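Colleague: task: produce atomic coordinates for the following.
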Amino acid sequence: MRYSILDLAPVPEGSTTAEAIASSVALAQMADGLNYHRYWLAEHHNMIGIASAATSVMIGHIAAHTSRIRVGAGGIMLPNHSPLSIAEQFGTLATIHGDRIDLGLGRAPGGDGAVFRALRKTPDMAENFPHDVLELISYLGDAAPDATVLAHPGQGTHVPVWMLGSSLFGAQLAAVLGLPYAFASHFAPGALDEALPLYRDRFEPAGRADAPDGPHFMLAVNVIAAETDEDADYLQSSQKLAFARLRSGKPGKLPAPTRDLSEITPPLERMVGQALRVSAVGNPATVRTQLAQLIDQYKPDELILTGQIHDPEARRNSFRIAAEVLDEIGK
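Modeller: Have a look, this model is predicted:
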């Protein structure tokens, strides 16, 4: 089974955005030398703790510093953009880097109302999402004879399009459009048990060479691996704090790990626990057991792993352990 990385390009406390981008390059290069299949980055705005706001630029940077691994968006928040502009961006990436580029699409804003205004968008643009997805796919496919607007570059590149989501809407749209589907179970697993069978049961093949013949599902999993369970729990404290602060309206850079989590109140602790329940945290044996259980439960076609770890070296070590574990599971 293929496994990949979703990199939120975290900016740790005490470091700079430039250092965070360099850390992402180093992680991608390590993944390129292992068996990771994809390296995806996500669009977020107005967040000082995430360095991937200009997602297509980051994708180009990572692709230029790797040679084998597929690089893409997990994802582009399409209501923030015109379909033509995204087709041109990803068509350009595919023209430069060949068949290594993926385009995952989301319906969420990737920011708040202030971000919408700064992007010169309005929240109701999400209502056009299904139409915009189809328009974007048409710009990446072969040109229709009567087309009045073509994407250059873009037309004929057939960049694979994925549907991202955490709701029944995304699952149903992915099924109707015959798209591969990645569920955001790493932070919003609430609808996972309903969305997955809906997607699989209602899937209709799109009949395109760049689309799957049957349902293709990717499960997002938080993985924080270390030499001991105690070390992994300590590393995960950064992720727990970051999530609690985000939910409290106090986002910032990725906190340093700590054994004092007293600022996370009981209600927040329950919220964080539910949000991060699709996780594998511990030593290699523990992570192997937890990943095997998730694979057995959801039977994904692919896994995409993410892990918010403050220290870049510890983050690379975690993904190295995860690759070794998944190679063992796959034997």
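Colleague: can we go C-alpha only for contacts and neighbour counts from here?
Modeller: Fine.
Colleague: okay, and the most centrally placed residue in the chain sits in which element?
Modeller: Centroid-nearest residue in the chain, with Cα atoms, centre = their mean: Gly74, separated by 3.6 Å. Using DSSP states H and E, the element containing Gly74 is strand 70-77.
Colleague: and that strand, what does it pack onto?
Modeller: strand 38-41, helix 55-64, strand 101-106 (3 or more Cα pairs under 8 Å, 6 or more residues apart in numbering; DSSP states H and E).
Colleague: what does stretch 221-237 contact?
Modeller: 185-186, 257-259, 261, 276, 278-284, 286-287, 303-310, 314-315, 317-319, 321-322 (Cα atoms under 8 Å, 6 or more residues apart in numbering).
Colleague: and that stretch, what's buried?
Modeller: In terms of neighbour count (16 or more other Cα atoms under 10 Å), stretch 221-237 has its buried residues at 221-226, 229, 232-237.
Colleague: run the chain-centre distance for it.
Modeller: What separates the centre of stretch 221-237 from the centre of its chain is 20 Å, taken as Cα atoms, centre = their mean, to the nearest Å.
Colleague: show me where the stretch 101-250 of the chain has its helices.
Modeller: 113-118, 129-140, 168-177, 192-202, 229-247 (DSSP state H, counting those that start in this stretch).
Colleague: second chain to compare with the first, below:
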Amino acid sequence: MSENKQKRLADIPVSVLDLVHILDGKTAADSYPKSLELAQHVEKLGYTRFWMAEHHNMQGIASSATSVLIGYIAGGTSTIRVGSGGIMLPNHAPLVVAEQFGTLASLYPGRIDLGLGRAPGTDQRTAMALRRNIGSAGEDFPTNVQELQTYLSSENKNSPVRAVPGEGLDIPIWLLGSSTFGAQLAAILGLPYAFASHFAPASLHAALKVYRDNFQPSEQLQEPHAMACVNVIAADTDAEALRQSTSLYRAFLNVIRGTGHPLQPPVDSMNGLWDASERYAVSQMLRYSFVGSPATVQEEIQAFVDETQVDEIMVASTMYDHTARLRSYEILADLFKKVERKTATQEV
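Modeller: Sure, this is the predicted structure:
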């Protein structure tokens, strides 16, 4: 018999990953107000976190200056947690990250999350331009995480190098990953762990097992806490959701082809836009994408929670139509409430 307890969707905190897409025919300046509007919208709907990710040299993503955007979003909201999903630590000196997030946490106390990744968030040539030296970036990641933790700790007050602001502030650190490397490190350091299953699903189960089996309690976290990011495209009908999802498929088709384009509008059919091998590759990357009507999405997300036993879900909704994206997050929020009400009725 399985030891897993079934988790109701109502028991799972749900958050947002916004990639701050640049739409075809638009500019980055057009994207930022839309992200703020989305953050304000999901805050009202009761979402837990609003994260943005560091990407560089990508024509379709406007979140390269992630810490700046976090300040913009936090300044326009009041309760939702705002953070990075994530900051690619090898691109930055740990002291700089400590100071930036110390500043954010001072401006918006109790609302800032610091998610860290070890990937470059770009191509190798751009990584070189960012770092100047990329030879040992991955190997230094554990040391750099611990250095960052030191700068943020109150015990560092007697050090000759201090993060001001930052030192002694409550800034939760998350480790992000798409393999077992980050899971192992998060377990050893006793940190919450977020897996990028929205684009790299292959190692999800292995990473969750490594994390849970090797977790060591820390001052920040007493028990393992795992979050998975998934894609959700929800609409009032399955047909409309499938149509909206073609923008997501086209975005990942660009990734596979190595072509950088702004986010393209949905189409009625992907036929003729990809060949069989490309379709297969995209479907593998987007395995954990839940597309459909409320009933369809509810069933698929519940199955995912049952399968993974994750403690939180983060949702990326790559949609060209901003109104449709707002509606998708409305449907998802309402789904969780419906599950709660239905269960309560059954228990009476």
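Colleague: let me see the TM-score of these two.
Modeller: Superposed pair, TM-score by TM-score structural alignment, normalised by the length of structure 1: 0.97. Supporting alignment: 328 aligned residues with a Cα RMSD of 1.1 Å.
Colleague: among the helices and strands packed on strand 70-77 of structure 1, show me which one is buried the most.
Modeller: Highest mean neighbour count of those: strand 38-41, a mean of 27 (counted as mean count of other Cα atoms under 10 Å).
Colleague: ok, average deviation of it from structure 2?
Modeller: Compared with structure 2 after fitting, strand 38-41 of structure 1 deviates on average by 0.3 Å (mean Cα distance after the TM-score superposition for structure 1).
Colleague: which elements pack onto that strand?
Modeller: strand 2-7, helix 55-64, strand 70-77.
Colleague: mean distance, the second one to its aligned residues in structure 2?
Modeller: Aligned to structure 2 and superposed, helix 55-64 of structure 1 gives a mean residue distance of 0.2 Å (mean Cα distance after the TM-score superposition for structure 1).
Colleague: where in structure 2 does that helix fall?
Modeller: Counting by TM-score structural alignment, helix 55-64 of structure 1 falls onto residues 66-75 of structure 2.
Colleague: which residues touch the matching stretch?
Modeller: 35-36, 39, 51-54, 63, 80-84, 87, 100-101, 104, 108, 111.
Colleague: again, only using 7 Å
Modeller: 36, 39, 52-54, 82-84, 100, 104, 108 (Cα atoms under 7 Å, 6 or more residues apart in numbering).
Colleague: which one of the residues you listed is nearest to Arg132 of structure 2?
Modeller: Ranked by distance to Arg132 of structure 2 (Cα to Cα), the contacts of stretch 66-75 of structure 2 are led by Glu54 at 17.6 Å.
Colleague: can you pull the contacts of the closest one?
Modeller: 63-66, 86-88, 121.
Colleague: of those residues, closest to Ala29 of structure 2?
Modeller: Nearest to Ala29 of structure 2 out of the contacts of Glu54 of structure 2 is Ser63 (Cα to Cα; 11.2 Å).
Colleague: what span of structure 2 is stretch 268-280 of structure 1 aligned with?
Modeller: Taken onto structure 2 by TM-score structural alignment, stretch 268-280 of structure 1 occupies residues 278-290 there.
Colleague: chain center to the matching stretch: distance?
Modeller: That offset, for stretch 278-290 of structure 2, works out to 18 Å (Cα atoms, centre = their mean).
Colleague: now it: buried residues?
Modeller: Neighbour-count burial for stretch 278-290 of structure 2, counted by 16+ other Cα under 10 Å, picks out 279, 282-283, 285-290.
Colleague: which other residues reach that stretch?
Modeller: Looking at stretch 278-290 of structure 2 with Cα under 7 Å, 6+ apart, the contacting residues turn out to be 197-201, 230-233, 249, 252-253, 297, 300.
Colleague: so which of those residues wins on neighbours?
Modeller: When neighbours are taken as other Cα atoms under 10 Å, the top entry among those is Ile233 (32 neighbours).
Colleague: quick one: map that residue onto structure 1.
Modeller: Under TM-score structural alignment, Ile233 of structure 2 pairs with Ile224 in structure 1.
Colleague: export the contacts of Glu54 of structure 2 to JSON lines and tack on distance to Gly168 of structure 2?
Modeller: Formatted as JSON lines, the contacts of Glu54 of structure 2 follow (distance: Cα to Cα, whole Å):
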{"residue": "Ser63", "distance to Gly168 of structure 2": "28"}
{"residue": "Ser64", "distance to Gly168 of structure 2": "27"}
{"residue": "Ala65", "distance to Gly168 of structure 2": "25"}
{"residue": "Thr66", "distance to Gly168 of structure 2": "22"}
{"residue": "Gly86", "distance to Gly168 of structure 2": "21"}
{"residue": "Ile87", "distance to Gly168 of structure 2": "20"}
{"residue": "Met88", "distance to Gly168 of structure 2": "22"}
{"residue": "Gly121", "distance to Gly168 of structure 2": "29"}
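Colleague: let me know the closest of those to Leu176 of structure 2.
Modeller: Gly86 (7.0 Å).
Colleague: OK, contacts around the alignment partner in structure 1 of that closest one?
Modeller: Superposed on structure 1 with TM-score structural alignment, Gly86 of structure 2 falls opposite Gly75. Shown in contact with Gly75 of structure 1 (Cα under 7 Å, 6+ apart): 41-43, 103-106.
Colleague: to His65 of structure 1, which of the helices of the stretch 101-250 of structure 1 lies closest?
Modeller: Closest to His65 of structure 1 of the helices of the stretch 101-250 of structure 1 is helix 129-140 (Cα to Cα; 24.6 Å).
Colleague: which helices and strands does the closest one pack with?
Modeller: Helix 129-140 of structure 1 sits against helix 83-97, with contacts defined as 3 or more Cα pairs under 7 Å, 6 or more residues apart in numbering; DSSP states H and E.
Colleague: mean per-residue distance, the helix it packs on to structure 2?
Modeller: Using mean Cα distance after the TM-score superposition for structure 1, the mean distance for helix 83-97 of structure 1 is 0.2 Å.
Colleague: packing partners of that helix?
Modeller: Using 3+ Cα pairs under 7 Å, 6+ apart, helix 83-97 of structure 1 sits against helix 55-64, helix 129-140.
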